[in-house]
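Undergrad: Provided below are the primary sequence and the corresponding predicted coordinates.
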Amino acid sequence: MAAIQDVMQTISPRLAILPDYDGQEPPHTYYAKLRAINETARPLGVAAFNDAERANVMKSKMTGRFFPVPAQNPYNANANIVTEAEVYNWMQGSLH
């Protein structure tokens, strides 16, 4: 049975070659890359790699003015940033 360490072992090499996000490309492009990386772990079926953990992976790739990622999204009624979609919403809002 796979565990969270198996997930990290699967996605870590891909995360390592993706530069941290500092606004160098449109949010939707970078977000799509992060989603693709997270999706490579889906076949493992690890319940612990839930929405919040997937969002944490994305937040770990932020740098520059996008770091640190706040707990709540000030651009979306202070919604908690605990899903991939909310990370994306925050990234978009941060550009304005």
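TA: That came in fine, so what should we check first?
Undergrad: going forward, measure contacts and count neighbours with C-alpha atoms only.
TA: Noted.
Undergrad: would you map the strands across this structure?
TA: 72-73, 79-80 (DSSP state E).
Undergrad: redo these as CSV? Include distance to Ala52 and mean neighbour count.
TA: Converted to CSV, the strands of the chain look like this (distance: least, Cα to Cα, whole Å; neighbours: other Cα atoms under 10 Å):
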stretch, distance to Ala52, mean neighbour count
strand 72-73, 13, 18
strand 79-80, 10, 14
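Undergrad: and the comparison structure, right after this:
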Amino acid sequence: MEGDSRASNAPNVPPQQRDRVLASSRAENGDRGLEGKTFHVPKEAASFLRSHVRTLEDWRREGRGPRFYKLGSRKRAKILYRRRDLETWVDMHLMSACGPNPLP
């Protein structure tokens, strides 16, 4: 894992917490060998985020969700998510409690 480069993208998130969340997600998803991959198709990204492919489609259309690459044009475009961007997006949503005050 590229711990140092990811840590700088997610300020104020303790590495232990980030690692616990990611390990939990990997365990629940069965970690089907995604760890070694740099890019993921939407189905893999949705599995990692414990979401649905349709949710990722909605987020892309609405300009929300994790960053992604669109390779090609229009309907035949290939959508790819970079593993580092998925992890950073998860880190950005870490909350200290149910409410509007995220961790500092």
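TA: The structure has been received and is ready for your questions. From a predicted model like this one, the values you see are computed outputs, not experimental measurements.
Undergrad: got a TM-score for the pair?
TA: Between these two chains, after superposing, the TM-score reads 0.35 (TM-score structural alignment, normalised by the length of the first structure); 52 aligned residues with a Cα RMSD of 3.5 Å.
Undergrad: how about the strands of the first structure, which one is nearest Tyr31 of the first structure?
TA: strand 72-73 (16.2 Å; Cα to Cα).
Undergrad: could you list every helix and strand in contact with that closest one?
TA: With contacts taken as 3 or more Cα pairs under 8 Å, 6 or more residues apart in numbering; DSSP states H and E, strand 72-73 of the first structure sits against strand 79-80, helix 84-94.
Undergrad: can you map out the helices along the second structure?
TA: Secondary structure of the second structure, counting by DSSP state H: helices at 3-9, 15-29, 42-49, 53-62, 83-92.
Undergrad: then the first structure?
TA: 4-17, 27-39, 51-59, 84-94.
Undergrad: those helices: which one's closest to Gln72 of the first structure?
TA: Of the helices of the first structure, the one closest to Gln72 of the first structure (Cα to Cα) turns out to be helix 84-94, at 8.7 Å.
Undergrad: elements contacting the closest one?
TA: Packed against helix 84-94 of the first structure by the contact rule (3+ Cα pairs under 8 Å, 6+ apart) you find helix 27-39, helix 51-59, strand 72-73.
Undergrad: could you give the angle of it to helix 27-39?
TA: 160 degrees (axes from the mean of the first three to the mean of the last three Cα atoms, to 10 degrees).
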